[in-house]
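S.K.: predicted model follows, preceded by the sequence.
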Amino acid sequence: MSDTLSVRTIISPRRYVQGAGAIHSLGKYLTSLGSTPLLVADDVVWGFVGHDIETSLGDAGLPVHREKFNGVPSAAEIDRLVQIIATQGADVIVAIGGGSTIDAVKAAGHLAGINWVTVPTVASTDAPTSALAVVYTENGEFEEYRFFPKNPDLVLVDTQVVANAPAAFLAAGVGDALATWLEARATAAAHASTMAGGLPTLTGTALARLSWDVLWDNALPALDAVRDNVVTPAVEKVVEANTLLSGIGFESGGLAAAHAIHNGLTAVPQTHGLAHGQKVNIGSVTQLVLEGAPTSEIREFIEFTTRVGLPNTLTEVGLAPENDQELATIAAAALAPGETIHNMPFEISPTELVAALKSIERFARTVRKEAALPEPQPYHHH
């Protein structure tokens, strides 16, 4: 994916707002972006935050039009939202919810040529800040990345809303964000291009590194705080690392093997119920193995991600080392032309990728046993 042009670039949202109770100022921030907002949220999310949002928009003199999101950011769902924007004459579209809602809204806002805003209610991915959407088929397989000429006009994160959500969402976000530095480091070493369309800047790479440091220091206390639905400084730091630092870091620092392996995992039905960050973590461990990273580094990563509650074995994502057919399918999808695995500083063959995927099972089990950590539990498809 490397460009002959050696420009360096960084992209970011126009404004980022984060804090406990931030949702109450949504209306105030929206007034500078439009007068006819279209709010998109599924029924569950709207049940949590709908009242606060209605109040905030009312106070700002804005009308409340809410459209239900249907669950998958597919091409059809995106086109449906574009129609609704046209019908209602909306001039700003607001995504309220998780990564799927956010990706569908970004794509629809771009196609309709209006402003778009993200209000993540969980800190489970870095989708809220980026200028791209991941589009899936109706049944949940990775279809394509869609790139936009700009990032969201506003990202607004209410950390109390995030802390009210199950801790598993925050843990998944840590899995997504931990990959940021591993992938940015590899992209920089390869002098490869990033999603921002150029070589990484020092800034993009530094933010990816900062995200990593913040998470190693704060993820475990933040998860404990969220289990009690409280916002502490550790929670604020982890939400920022998962959302802003990881968002700018992956986009302007570069993606590599971990996210390509995530996309490969979506090609087999066993993994469809898993969160994005859970699948990414399998990609991170596998990328470390492919790099021949120091054993101590891989061991520490497995211990830490086990404590966070992330999968680092095939068992935990519904697979096994014996699943040759599935592993070959995953490897083929991960190594597809244009995939981010080609940003690695070396070539990777399907055989090498399958071998690395197989190897994490026994290695992670051994590490977890030595550290007196729980054994992997098989993932049951819901």
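M.R.: Looks like it arrived, so ask away. Residues are numbered from 1 along each chain as shown.
S.K.: CA only for contacts and neighbour counts going forward, please
M.R.: Fine.
S.K.: quick one: Tyr145 and Ala131 touch, right?
M.R.: No: with contact defined as C-alpha atoms under 8 Å, Tyr145 and Ala131 do not form a contacting pair (10.3 Å).
S.K.: more neighbours, those two?
M.R.: Shown here are Tyr145 and Ala131; by other C-alpha atoms under 10 Å, Ala131 has more neighbours (25 against 13).
S.K.: ok, that one - contacts?
M.R.: By C-alpha atoms under 8 Å, 6 or more residues apart in numbering, Ala131 lies in contact with Lys106, Phe147, Phe148, Pro149, Lys150, Asn151, Pro152.
S.K.: and with 7 Å instead?
M.R.: Applying C-alpha atoms under 7 Å, 6 or more residues apart in numbering to Ala131 gives the contacts Phe147, Phe148, Pro149, Lys150, Asn151, Pro152.
S.K.: tabulate those residues (CSV), appending neighbour count and distance to Pro321.
M.R.: Shown next, in CSV, are those (neighbours: other C-alpha atoms under 10 Å; distance: C-alpha to C-alpha, whole Å):
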residue, neighbour count, distance to Pro321
Phe147, 17, 35
Phe148, 16, 38
Pro149, 9, 41
Lys150, 17, 42
Asn151, 23, 40
Pro152, 24, 41
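S.K.: looking at the residues you listed, which is nearest Thr315?
M.R.: Relative to Thr315, the closest of the contacts of Ala131 is Phe147; by C-alpha to C-alpha it sits at 33.7 Å.
S.K.: the host helix or strand of Glu240: which residues count as buried?
M.R.: In this structure, Glu240 sits in helix 233-240 according to DSSP states H and E. Buried positions in helix 233-240, judged by neighbour count with 16 or more other C-alpha atoms under 10 Å: Ala234, Val235, Glu236, Lys237, Val238, Val239, Glu240.
S.K.: can you check stretch 134-144 too?
M.R.: So for stretch 134-144, counting by 16+ other C-alpha under 10 Å, buried means Val134, Val135, Tyr136, Gly140, Glu141, Phe142, Glu143.
S.K.: okay, pairing it with this:
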Amino acid sequence: MDRVIYSPMKYVQGEGAWQRLHEYAAALGQKGAYAVAGPHVLEHYWSDVEKGFKEANFPLHAHRFAGECSMNEINRIVNELREENCDVIIGIGGGKTLDTAKAVGFYANLPVIIAPSIASTDAPCSALSVIYTDEGAFESYLFLRNNPNVVLVDTAVIARSPVRMLVAGMGDALATYYEARACFNSGGRTTAGGRSSLSALAVARACRDSLFKNGLRAKLAAEAKTVSSALDDIVETNTYMSGIGFESGGLAAAHAIHNGLTVLPGVHHAMHGEKVSFGLLAQLVLENAPQDEFKQVLDFCREVGLPTNLAALGLTDVSDGDLMKAARAACAESETIHNMPFKVTPEAVFSAMRVADRLGS
């Protein structure tokens, strides 16, 4: 199996970066830009974005995101942008907004600029969109031809976003190294469609090290709504390093356990990265990782405020039967848990979640 590394063509991060969106759009297209934007962005940031396009005399059309990355929404936007004669797509907002923009670029065969308003996941850099029904139920994964042309992150915007989202992004990023390590050791297939590489593993390891160094100080800066050096580092960690690390390094048990837990209604209020952080604790138990390694991860979760037990995810007094349902779902044939360097059974996952819950409590 080949070693495969995916990444966006350009990654740009800094305070006020959104004010230069018009420059990157004009470098990719000639006719105009079509922006898929979230309501919060349109209300609070649109005038600053629009100003640059007006001054550059580059056409900009805005579409208010309807809330779900569904095929109906994607097709509607593809038809609208053709009517407007635009040749660059911009996704500006949260995760589903960005996934929609990436899917529109895929179907319209146009370049894409991604401008995340939060740093809660590593999705902005990936060549993947998660498709839902109009009602919000998961439908399918759309694997894209390539990663975004440009990912443009405005740290001033991230600093003003809810702190919980930044911390959840740390939870998602925290699993990156440990899952990439498992894939590297097993030779498992990554999201990029190949075998993990030394480069991807090195990025994943740097992702972990940055979290341990900067996580708490970044959270404190976010609580003060200010951009510090630590916050700047964590935004890059959550968005780029974790993005490269997961896509080219591979996923394993932590994300599979996250997926398994989603069959239980009690966890639906928890964010993606919050569930992943508990999934990582369970993965480390599953691996029988050294106690000092487990403690380092557990201490970090407690330090920044990530869930460390089932009750914190909303699963107070969860029954053995329900937890076994989650364990079986985590071990579905298509799940990434089979990238672990040993055979994993639902019974082993059930046990790992119970032990992780006790250790985390």
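M.R.: Cool, the structure landed. Not measured: the values here are computed from a predicted model.
S.K.: hmm, back to that, where does the helix or strand following the helix holding Glu240 of structure 1 end up in structure 2?
M.R.: In the C-terminal direction, the helix or strand that comes right after helix 233-240 of structure 1 (DSSP H and E) is helix 246-253. Aligned by TM-score structural alignment, helix 246-253 of structure 1 falls on residues 242-249 of structure 2.
S.K.: residues in contact with that stretch?
M.R.: Stretch 242-249 of structure 2 is contacted by residues 4-7, 122-123, 125-126, 173, 176, 180, 183, 190-192, 196-197, 200-201, 203-204, 207 when judged by C-alpha under 7 Å, 6+ apart.
S.K.: repeat that for stretch 150-166 of structure 1.
M.R.: Here stretch 150-166 of structure 1 makes contact (C-alpha under 7 Å, 6+ apart) with 12-23, 115-123, 128-131, 226, 229-231, 236.
S.K.: not counting sequence-adjacent ones, nearest residue to the alignment partner in structure 1 of Ile118 of structure 2?
M.R.: Using TM-score structural alignment as the criterion, Ile118 of structure 2 maps onto Val122 of structure 1. Spatially, and ignoring its direct neighbours in sequence, Val122 of structure 1 is nearest to Val162 (4.8 Å; C-alpha to C-alpha, 6 or more residues apart in numbering).
S.K.: tell me the counterpart of the one you found in structure 2.
M.R.: Per TM-score structural alignment, the equivalent position to Val162 of structure 1 in structure 2 is Ile158.
S.K.: give the next helix or strand downstream of the one helix or strand its match maps to.
M.R.: Under the criterion of DSSP H and E, Ile158 of structure 2 resides in helix 155-159. Counting by DSSP H and E, the element after helix 155-159 of structure 2 in chain order, helix or strand, is helix 163-186.
S.K.: how much does the next helix or strand after that following helix stray from structure 1?
M.R.: Remark: after helix 163-186 of structure 2, the chain's next helix or strand is helix 198-223, criterion DSSP H and E. Helix 198-223 of structure 2, aligned to structure 1 and superposed, deviates on average by 0.7 Å (mean C-alpha distance after the TM-score superposition for structure 1).
S.K.: corresponding residues in structure 1 for helix 198-223 of structure 2?
M.R.: With TM-score structural alignment as the criterion, helix 198-223 of structure 2 aligns to 202-227.
S.K.: chain center to the matching stretch, what's the gap?
M.R.: How far stretch 202-227 of structure 1 lies from its chain's middle: 14 Å, per C-alpha atoms, centre = their mean, to the nearest Å.
S.K.: buried sites along it?
M.R.: 204-212, 214-215, 218-223, 225-226.
S.K.: cool, stretch 321-338 of structure 1 as well?
M.R.: Those would be Pro321, Glu326, Leu327, Ala328, Thr329, Ile330, Ala331, Ala332, Ala333, Ala334, Leu335, for stretch 321-338 of structure 1 by 16+ other C-alpha under 10 Å.
S.K.: okay, now the aligned residue in structure 2 for Asp42 of structure 1: neighbour count?
M.R.: Aligning on TM-score structural alignment places Asp42 of structure 1 opposite Gly38 in structure 2. Close neighbours of Gly38 of structure 2, defined as other C-alpha under 10 Å, add up to 23.
S.K.: please tell me I have it right and Gly38 of structure 2 contacts Thr97.
M.R.: Yes: using C-alpha atoms under 7 Å, Gly38 of structure 2 is in contact with Thr97, at 6.4 Å.
S.K.: now for those two: what residues contact both?
M.R.: By C-alpha under 7 Å, 6+ apart, the residues touching both Gly38 of structure 2 and Thr97 are Phe65.
S.K.: show me the contacts for the residue sitting nearest the centre point of structure 1.
M.R.: By C-alpha atoms, centre = their mean, structure 1 has its centre lying nearest to Thr125, at 2.8 Å. Contacts for Thr125 of structure 1 (C-alpha under 7 Å, 6+ apart) come out as Gly99, Gly173, Asp176, Asn242, Thr243, Gly277.
S.K.: thinking again about what came up before, show me which of the buried residues of helix 233-240 of structure 1 is closest to Glu316 of structure 1.
M.R.: Val238 (24.2 Å).
S.K.: buried residues of stretch 345-361 of structure 2, list them for me.
M.R.: For stretch 345-361 of structure 2, burial by neighbour count (16+ other C-alpha under 10 Å) applies to Pro346, Val349, Phe350, Ser351, Ala352, Met353, Arg354, Val355, Ala356, Asp357, Leu359, Gly360.
S.K.: so what's the aligned residue in structure 1 for the first one closest to, chain neighbours aside?
M.R.: It stands for Pro346 of structure 2. Counting by TM-score structural alignment, Pro346 of structure 2 corresponds to Pro350 in structure 1. Closest residue to Pro350 of structure 1 apart from its sequence neighbours, by C-alpha to C-alpha, 6+ apart: Ala331 at 5.6 Å.
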